[in-house]
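Visitor: model this:
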Amino acid sequence: MFLSKIPLNVMSRTVRRDHADVHEMHRTLMSAFDEVDGEGAPRRHNGLLWRLEGDGRSRALLVQSCERPDWTRLPAGYAAGRVQVKCLQPALAAIHAGRRLAFRLVANPTRSTPPPGDETGKRGRGKRKPIHDPEQQVNWLIRQGERHGFAIPAATDGGPDVMASPMPPYIGRKSDHRPTARPDARLKITVLPVSYDGRLIVTDPEAFTAAFKDGIGRAKAYGCGLLSLAPDRRSPAGD
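Guide: This next block holds a predicted model:
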């Protein structure tokens, strides 16, 4: 696996376009990988996850992938400097039960609403709705941890050692491939991301490694799901 850091040239017209449309950003990043044969989803095949960091003139993209990208395929003038690429294998090898880590995650916490019933009593498909309440956003992450092999420890105040901060919406448009759609129809994309900063404890190394590789939550093509890890400097063991 690889982690790339792309310093962005905020004066680039293409960068500004991608910043305003997460689907265009996704397309630009996918251009750094070879086309996929077969029916598998290209993003999933390449393990592509990304996150935009910084503000103003100091912006960068963090891009995680299981295949090594070719960043020479980026549009001319897209990067403001040298793109850094590092192998994540040492980080994966260091994952073990009980490991305490600091983390950052931009995710798309949602909940499923009950599906409506028709006159026959049959249930249709429910809808996903964003979670707006900060406490429920933290609870969402705790439930993700139960599924993905980690736990959020208690902070000094007794609450979960994580902070959830709302972010501006991610928006974009993509082609509408529904049979009834016009050939030029576009679907609006709206993602309400939340930034999580905190500490975690690995409880199931296999499940946690899978979550690290695959990402957490929804909207993974659109800047959500990438889990960044660092040693927990407050851990007594220095782990």
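Visitor: going by C-alpha atoms from here, please, whenever you check contacts or count neighbours.
Guide: Will do.
Visitor: where do the helices sit along the protein?
Guide: 13-20, 22-30, 42-46, 89-93, 134-148, 205-214 (DSSP state H).
Visitor: let me have the ones you listed in CSV, extended by mean neighbour count and distance to R173.
Guide: As requested, the helices of the chain are arranged in CSV below (neighbours: other CA atoms under 10 Å; distance: least, CA to CA, whole Å):
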stretch, mean neighbour count, distance to R173
helix 13-20, 16, 10
helix 22-30, 19, 6
helix 42-46, 16, 17
helix 89-93, 11, 35
helix 134-148, 17, 26
helix 205-214, 18, 24
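Visitor: now the other sequence, so there's something to compare against:
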Amino acid sequence: MYLSRVQIDVNNRQKTKELTHLGAYHNWVEQSFPAEIAAHKRLRHLWRVDHLAGKTYLLVLSEEAPDLTKLGMFGVPHTAMTKSYDPFLAKIQEGQIMQFRLTANPTHAIPREGKSQPRIVPHITVDQQRQWLADRAEKHGFQLVQTTLAGASDSEAIDNFDIVSRDWPVLHKGKRNMKLSRVTFEGLLRVSQLDDFKQLLVTGIGREKAFGMGLMTVIPRG
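Guide: Coordinates of the predicted model:
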């Protein structure tokens, strides 16, 4: 696996004028793997857009390394870079405390009378979105680290994570324009099941993974 990043040249509107919807970002990511296109072999690439310290980045996780010239197409010159992700994955241990960042599309299914397929709708409130992540922690091999305030009982412990951004980016699908719920979480977790957690890191979580959702990255604490 490879983790790649480029700073998006948001101050050059002529260069980035095409980046007006999620499909354009998806196309950018796909075009960064010309060997796959030539071989008619499309692999899934997780990606997200990060806003950090006044700069905007495209982050991509992929099985093969991207073409850095293509990845830098809409980037600040000389900022496209890639590195092998496997050595990092190999060092993760059960019980380890990690700082995480996740951009996801929190949704839930509503049964429809007379229909075999449920209706998929986004969670709207902050509490619903926080609960969405908490409900998926065990399945994906981690526990959200909890904090107990001084003088409070253990039952009053709170999960140590926050929602740092929420928005509704546009996705063009044919002649339709859709808005997807995009939520970015940050906080602390503890690795509880190593294999499940590694699987989460390389395959993502939730829906709309092709359109910038589902990629979790972690940094060891301590």
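Visitor: send over the TM-score of the superposed chains.
Guide: The pair, once superposed, lands on a TM-score of 0.86 when counted by TM-score structural alignment, normalised by the length of structure 2; 211 aligned residues with a CA RMSD of 2.1 Å.
Visitor: any idea how far L3 of structure 2 is from the counterpart of C66 of structure 1 in structure 2?
Guide: Matched to structure 2 by TM-score structural alignment, C66 of structure 1 sits across from E63. Note on E63 of structure 2: its distance to L3 of structure 2, by CA to CA, to the nearest Å, is 9 Å.
Visitor: compare neighbour counts for these two and give me the winner.
Guide: L3 (21 against 15; other CA atoms under 10 Å).
Visitor: quick one, what contacts that one?
Guide: L59, V60, L61, S62, T82, K83, S84, Y85 (CA atoms under 8 Å, 6 or more residues apart in numbering).
Visitor: tell me if I'm right that D159 of structure 2 and V145 touch.
Guide: Yes. D159 of structure 2 lies in contact with V145 (CA atoms under 8 Å); the separation is 5.8 Å.
Visitor: who touches both of those two?
Guide: Common neighbours of D159 of structure 2 and V145 (CA under 8 Å, 6+ apart) do not exist.
Visitor: and the strands in structure 1?
Guide: Ranges of strands in structure 1, per DSSP state E, are 2-7, 49-55, 58-65, 84-87, 100-107, 110-112, 128-130, 150-151, 162-166, 170-175, 186-191, 194-202, 227-231.
Visitor: what range in structure 2 matches the fifth one?
Guide: Read that as strand 100-107 of structure 1. Going by TM-score structural alignment: strand 100-107 of structure 1 matches residues 97-104.
Visitor: hmm, who's touching that stretch?
Guide: With CA under 8 Å, 6+ apart, stretch 97-104 of structure 2 has contacts from 48, 182-191, 205-207, 212-222.
Visitor: so can I have CSV of the contacts of L3 of structure 2 showing distance to K115 of structure 2 and neighbour count?
Guide: Below are the contacts of L3 of structure 2 laid out as CSV (distance: CA to CA, whole Å; neighbours: other CA atoms under 10 Å):
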residue, distance to K115 of structure 2, neighbour count
L59, 38, 22
V60, 37, 23
L61, 36, 28
S62, 36, 21
T82, 45, 18
K83, 46, 13
S84, 45, 16
Y85, 42, 16
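Visitor: G54 of structure 1 and L29 of structure 1, how far apart?
Guide: For G54 of structure 1 relative to L29 of structure 1 (CA to CA), the value is 18 Å.
Visitor: now G158 of structure 1
Guide: Relative to L29 of structure 1, and taking CA to CA, G158 of structure 1 is found at 41 Å.
Visitor: what about the residue lying closest to L89 of structure 2 once chain neighbours are set aside, distance to V6 of structure 2?
Guide: Excluding its sequence neighbours, the residue lying closest to L89 of structure 2 (CA to CA, 6 or more residues apart in numbering) is K198, at 6.9 Å. For K198 of structure 2, the distance to V6 of structure 2 equals 24 Å [CA to CA].
Visitor: one more: N27 of structure 2?
Guide: Counting by CA to CA - N27 of structure 2 and V6 of structure 2 are separated by 15 Å.
Visitor: what is the aligned counterpart of A134 of structure 2 in structure 1?
Guide: Match for A134 of structure 2 (TM-score structural alignment): I142.
Visitor: ok, that match touching A151?
Guide: Yes. Taking CA under 8 Å as the definition, I142 of structure 1 is a contact partner of A151 at 6.8 Å.
Visitor: related to what we said a few turns ago, after superposition, how close is the match of strand 100-107 of structure 1 to structure 1?
Guide: Here the mean offset of stretch 97-104 of structure 2 against structure 1 after fitting is 0.6 Å, by mean CA distance after the TM-score superposition for structure 1.
Visitor: ok now that stretch, how far from the chain's centre?
Guide: Offset of stretch 97-104 of structure 2 from its chain centre (CA atoms, centre = their mean, to the nearest Å): 9 Å.
Visitor: stretch 20-36 of structure 1 too?
Guide: 14 Å.
Visitor: do me a favour and get the end-to-end distance for that stretch?
Guide: OK, stretch 20-36 of structure 1 end separation, CA to CA: 27 Å.
Visitor: cool, and stretch 98-112 of structure 2?
Guide: 39 Å.
Visitor: next, the buried residues of that stretch.
Guide: Neighbour-count burial for stretch 98-112 of structure 2 flags M98, Q99, F100, R101, L102, T103, A104, N105, P106, T107 (criterion: 16 or more other CA atoms under 10 Å).
Visitor: got it, and stretch 61-74 of structure 2?
Guide: Result for stretch 61-74 of structure 2 [16+ other CA under 10 Å]: buried residues L61, S62, A65, P66, D67, L68, K70, L71, G72, M73, F74.
Visitor: again, but for stretch 195-202 of structure 1
Guide: Under 16+ other CA under 10 Å, the buried positions of stretch 195-202 of structure 1 are Y196, D197, G198, R199, L200, I201, V202.
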